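Asks: I'd like to go over a predicted model; first the sequence, then the structure.
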Amino acid sequence: MDEQTRYEAVSSRDARFDGEFFFAVTTTGIYCRPSCPAVTPKRKNVRFYPTAAAAQGNGFRACRRCRPDAVPGSAEWNVRADVVGRAMRMIGDGVVDREGVPGLADRLGYSPRQVQRQLNAELGAGPVALARAQRAHTARILLQTTDLPVTEIVFASGFASVRQFNDTMRQIYARTPSALRAESGTGTGPGGGARERSRAGIPLRLAHRGPYAAREVFDLLAADTVARIEEVSGVPGHRTYRRTLTLPCGAGVVAVDEASAGPWLEARIHLTDLRDLTTAVQRLRRLFDLDADPRAVAETLGADPLLAPLVAARPGLRSPGAADPDECAVQTLVGPVVAAGLVERYGKLLDVPCGGLTRLFPEPGVLADRAEDPGLRRLAAALADGTVRLDAGADRDAAEEALLRLPGVGPRTAALIRMRALGDPDVDPDAVPGSEAWRPWRSYAVRHREAGAAGVSPGRRRAATRPPPAGRRTAPPAPSSPSRA
């Protein structure tokens, strides 16, 4: 997009471009999302930035009305397999907060200077600035949805000191932390609404762009649930998906509702350590494929005569990822029934059970030592020692090649792991003739074909064990609480 096209998107308040770029107004010192409902500024006063961090780095503060820090992430980072795309996925997962820029660079296989230079060149901000913008958003969520003391929020959101926290919040939001909290009515003391919210978990609105085919996503999740770590309750249209998470600093339990009153999914997150909030949110976003651009997918797939009616019938159909890539790889290999047995035998118990959720999925090292199946042991050992990397910033080609070197992992299984565990939007496990025309959205074509053929997407195991005949093509303003993330 050139700047004139961007300005036209701003003038028409086109929400399709929220998160794809940001605009700032020099006369007000404020930056916004393209769909901001405020009066459109004059073109001469507008500056465009690829990321919120770039706008913040140039001295602009976040708009109070449109909350540009809460938009869906750019769909570009899911598609791109280069160092910038991989870095953005890892920063979103909290790698810079936990390991610093050297840790990020080491995972990417580049020097810190190279990573800094490439991110600055394309995004207008380096890894520290990008992580800082993310910390500020996490802090705002905690301020406005919990009654935690500010000193706890400082470190839970990844800041190194209270002073750094205060300076950042004033710079980005032009308010003090206490003023941000006062806007939402939190911190009202014992018995207040904030304390009730804390007991119910951290409420969030997980924003997405464009239409969202929630029914199909929840159908897929319901078909694949693994007892003790996942469950889906309710009736279609009003279901809740709940699961446990193993996170860097502790455990978590999350719940996401199918029904929604706006362009978001309602969620609640319970964490044993609040430092995991950013990571938990990003993993939910990948699981529900919330950063996708359904318009771009529909434009490509809708041009195929066989897919066009399927795309028209299910606008906003997503290609779900995985909340835990290693867990997803194991489930793809053995299926949800066997996986449930592994959870029962080797999964760590939650400190506090939550309904039917009682355990965490066993770590790869545990399965490598104790699992009986030789193929599973080999996969688990490769995940545990890093021979196979499936983290947010893993090189997708290298991961698939490493999987194929493992005895018992065939091309279709490796492709399914790549599609779900690595969130690759361009995978065709069936190698359908002519699917090259569906690039870079072949994973979405898979979901459309499944939905059209069966009315509900089959589970990972069913897809892996009963492939279709080779060569066959089957036609067939936001409130302060909960916060958007």
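Replies: That came in fine, so what should we check first? Source: prediction; values computed, not measured. Residues are numbered from 1 along each chain as shown.
Asks: switch to C-alpha atoms for all contacts and neighbour counts from now on
Replies: Will do.
Asks: Quick one: the helices in the stretch 351-485 of the chain, in order.
Replies: Remark: helices assigned in the stretch 351-485 of the chain by DSSP state H, counting those that start in this stretch are 364-370, 374-385, 396-404, 411-420, 442-454, 460-465.
Asks: Give me the contacts around the shortest one.
Replies: It refers to helix 460-465. The contact list for helix 460-465, computed with CA atoms under 8 Å, 6 or more residues apart in numbering, reads D224, Q331, T332, L333, V334, G335, P336, R412, T413, L416.
Asks: Point me to the residue sitting closest to the centre of this protein.
Replies: R285 (2.5 Å; CA atoms, centre = their mean).
Asks: That residue against R205, yeah?
Replies: No - if you go by CA atoms under 8 Å, R285 and R205 don't touch, sitting 10.8 Å apart.
Asks: follow-up on the earlier one: would you say the residue nearest to the centre of the chain is within a helix?
Replies: Yes - counting by DSSP: H, G, I helix; E, B strand; the rest coil, R285 falls inside a helix.
Asks: how close does it sit to V297?
Replies: To V297, R285 is 18 Å away according to CA to CA, to the nearest Å.
Asks: on that earlier part again, would you reformat the helices of the stretch 351-485 of the chain as a markdown table and include mean neighbour count and distance to D428?
Replies: Shown next, in a markdown table, are these (neighbours: other CA atoms under 10 Å; distance: least, CA to CA, whole Å):
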| stretch | mean neighbour count | distance to D428 |
| --- | --- | --- |
| helix 364-370 | 18 | 27 |
| helix 374-385 | 19 | 22 |
| helix 396-404 | 18 | 13 |
| helix 411-420 | 23 | 7 |
| helix 442-454 | 22 | 6 |
| helix 460-465 | 18 | 12 |
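Asks: ok, and here's another one to check against it:
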Amino acid sequence: MSEGSKYEAVCSRDARFDGDFFFAVTTTGIYCRPSCPATTPKPQNVRFFPTAAAAQGTGFRACRRCRPDAVPGSAAWNVRADMVGRAMRLIGDGVVDREGVAGLARRLGYSARQVQRQLNAELGAGPVALARAQRSHTARILLQTTPLPIAEIAFAAGFASVRQFNDTIREIYALTPTQLRAARPGKATRFGPVAQPAGAGGIPLRLAFRGPYAAAEVFDYLQRRALTGVEEILGARGARTYRRTLRLPGGSGIAEVDERPGGRADGSGGGWLECRLHLSELRDLTTATQRMRRLLDLDADPYAVADHLGQDPLLAALVARRRGLRSPGTCDGHELAVRAVLGQQVSVPAGRKLGTAAVAAYGEPLAEPSGGLTHLFPAVEDLAGASLAALGMPDSRRATLRTLAAALADGTVPLDAGADRDQAEKELLNLRGIGPWTAGYIRMRALGDPDVLLEGDVAVLAGMRNSGATMADSDAWRPWRSYAMHYFWNAKAQPPAPAPVAP
């Protein structure tokens, strides 16, 4: 995208590009998202940056009006399978905060110097600067939504010291932490009503997305697969709340997400989903947020998907019928892989029944149950050595499950946010009892690959027949075949309920 095109997007305040790039104004020292409602600067006073960290590293501070640190992530990291894309997903998951640059490089299979050089060359910032920008965003959320002491917030956000925390906040926001807390907005903006400070309801967040978002279809998908004890759906369609437990690096958590999106009624320009996080360890806030974003596919670019798939006459009607359809991922790759094996060769309800039995027999009970949430999903280390007799499956499938759990536990099959997709699929197929459908399903959801087609899936084939499509047509759907599958899965579904009319 040329600088001229970027400037046109800024002039039109085009929210489609929020998160794809940032612009800074040299006369004010402020950087913004493309849709910032402030007066458009002259082109000679504008500089463009691929990341917020790059703008911060050049000395610009975040705009207090458009809050550029709260934009959706770039959809490029979902598509790209190269080292930079994998690194960005790992940094988002908090790997640099937990393991440092050396840990990031080890997971990627490169030297720390190579990782630093490539990130700087392409993104204008290295892994430390990218992680620092993320920590500052986490700190702002905690400052403005919780009554926690500032010193606790500093360490919860991942800073090594209070002094480092104070210096970073002053540099990025041009305010001290105390002033940033006092400056909490108290009224609605064009980016939505501001969340109120947290109390018993957990830490409130707005999970931003770009373009239209087919929330009803995403929540239907999750509801059909929800496991008792780990997940629950409350409320009626259109006003549901999805709740689930989370196994996180520092402890456990519970996430709640409301179905009804905030933003414009027509879905243009993006919006957000209201989320509340209850965490046993506040250091897990960034990781928990990113994992829920992956589960709900909030960093996708629905415009790119619709423009590409909508050109195919076999898919055009399906794309027009369900604007903003997403491809749900997962908040835990190990959990998703185990659930994929449990669902092999059986229906979705049967797979759900087996998953619920696994939770009841081998799940870790929560210290304090919350409503219908009572357990964390079983750890793969526990499943690898269990008899699995409580599941009532054939011996061969129990052996497959134990083999998979052992491979996940010892790292033979890596399924973290930055795993190499091709290598992970190859290792999965080397396991006895894992076939192309299971490996592809894990690749699509656990590794977030937007270009997977499960050729042997009965429901996909039925949806294709209903639409007049065949596998011979599938090359035209690249690189969005995962989304094409979701359109086919929904091809026989009832038409979505009409959106509520805004008062």
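Replies: In hand now; what should we look at? It should be emphasised that the depicted structure is a prediction, and the values quoted were computed from it without experimental measurement.
Asks: TM-score for the pair, please.
Replies: After superposition, the two chains reach a TM-score of 0.91 (TM-score structural alignment, normalised by the length of the first structure), with 451 aligned residues with a CA RMSD of 1.5 Å.
Asks: ok so, going back, turn the helices of the stretch 351-485 of the first structure into TSV, including distance to S111 of the first structure.
Replies: Shown next, in TSV, are these (distance: least, CA to CA, whole Å):
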stretch	distance to S111 of the first structure
helix 364-370	29
helix 374-385	23
helix 396-404	19
helix 411-420	26
helix 442-454	33
helix 460-465	38
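Asks: who touches L277 of the first structure in this structure?
Replies: T138, A156, S157, L271.
Asks: The second structure: which residue goes with that one?
Replies: Counting by TM-score structural alignment, L277 of the first structure lines up with L285 in the second structure.
Asks: what helix or strand is that match on?
Replies: Element membership of L285 of the second structure, judged by DSSP states H and E, is helix 285-296.
Asks: That helix vs helix 436-445, what angle?
Replies: Per axes from the mean of the first three to the mean of the last three CA atoms, to 10 degrees, the angle that helix 285-296 of the second structure makes with helix 436-445 is 130 degrees.
Asks: Next SSE downstream of helix 285-296 of the second structure?
Replies: Downstream of helix 285-296 of the second structure, the next assigned helix or strand under DSSP H and E is helix 302-309.
Asks: Tell me the first helix or strand C-terminal of that following helix.
Replies: Next element after helix 302-309 of the second structure (DSSP H and E): helix 316-321.
Asks: so that following helix corresponds to what in the first structure?
Replies: Mapping helix 316-321 of the second structure onto the first structure (TM-score structural alignment) gives residues 308-313.
Asks: Same question for stretch 136-149 of the second structure.
Replies: Residue span in the first structure matched to stretch 136-149 of the second structure, by TM-score structural alignment: 136-149.
Asks: Determine how far the matching stretch lies from the middle of the whole chain.
Replies: 20 Å (CA atoms, centre = their mean, to the nearest Å).
Asks: which residues touch that stretch?
Replies: Applying CA under 8 Å, 6+ apart, the contact partners of stretch 136-149 of the first structure are 69-70, 150, 153-154, 156-157, 165, 168-169, 172, 177, 180-181, 183-188, 194-195, 197-198, 202-203, 277-278, 480-483.
Asks: Could you rerun that using 7 Å?
Replies: For stretch 136-149 of the first structure, contacts defined as CA atoms under 7 Å, 6 or more residues apart in numbering pick out 69, 153, 157, 169, 180-181, 184, 186-187, 194-195, 197-198, 202-203, 278, 480-483.
Asks: Same check on stretch 199-212 of the second structure?
Replies: With CA under 7 Å, 6+ apart as the criterion, stretch 199-212 of the second structure contacts 16, 71-72, 145, 195, 198, 267-278, 298-299, 301-303, 323-324.
Asks: The residues you listed in helices, which ones?
Replies: Among the contacts of stretch 199-212 of the second structure, the residues falling in helices (DSSP state H) are T145, P302, Y303.
Asks: Switch those residues over to a markdown table; also include neighbour count.
Replies: Output for those, formatted as a markdown table (neighbours: other CA atoms under 10 Å):
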| residue | neighbour count |
| --- | --- |
| T145 | 21 |
| P302 | 24 |
| Y303 | 14 |
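Asks: D416 of the second structure: which of those residues is nearest?
Replies: P302 (24.5 Å; CA to CA).
Asks: quick one: contacts for the closest residue to A207 of the first structure other than its chain neighbours?
Replies: Nearest non-adjacent residue to A207 of the first structure, counting by CA to CA, 6 or more residues apart in numbering: W264, 4.1 Å away. Contact analysis of W264 of the first structure by CA under 7 Å, 6+ apart lists R205, L206, A207, H208.
Asks: Please list the members of those that lie in helices.
Replies: Applying DSSP H to these, no entry is found in helices.
Asks: preserved in the second structure, out of these?
Replies: Contacts conserved in the second structure for the contacts of W264 of the first structure, counting by both residues aligned by TM-score structural alignment, their matches' CA atoms under 7 Å: R205, L206, A207, H208.
Asks: Now check the second structure for the residue matching the first one.
Replies: Across the two structures, R205 of the first structure finds its equivalent in R206 of the second structure, going by TM-score structural alignment.
Asks: Its match and A216 of the second structure, how far apart?
Replies: Per CA to CA, R206 of the second structure is found 18 Å from A216 of the second structure.
Asks: Chain neighbours aside, what residue packs nearest to the aligned residue in the first structure for L453 of the second structure?
Replies: For L453 of the second structure, the aligned position in the first structure is D428, judged by TM-score structural alignment. Leaving out its chain neighbours, the residue that sits closest to D428 of the first structure by CA to CA, 6+ apart is R442, at 5.6 Å.
Asks: and that neighbour, what pairs with it in the second structure?
Replies: Match for R442 of the first structure (TM-score structural alignment): R481.
Asks: ok, now which ones touch that match?
Replies: P450, D451, V452, L453.
Asks: could you redo the last one with a cut-off of 8 Å?
Replies: P450, D451, V452, L453, S474.
Asks: Give me the neighbour count for the third one.
Replies: Spelled out, it's V452 of the second structure. V452 of the second structure has 21 neighbouring residues, counting by other CA atoms under 10 Å.
Asks: That one touches A439, doesn't it?
Replies: No - using CA under 8 Å, V452 of the second structure makes no contact with A439, being 10.2 Å away.
Asks: follow-up on the earlier one: now the match of helix 316-321 of the second structure, how far from the centre of its chain.
Replies: Distance, centroid of stretch 308-313 of the first structure to centroid of chain: 26 Å (CA atoms, centre = their mean).
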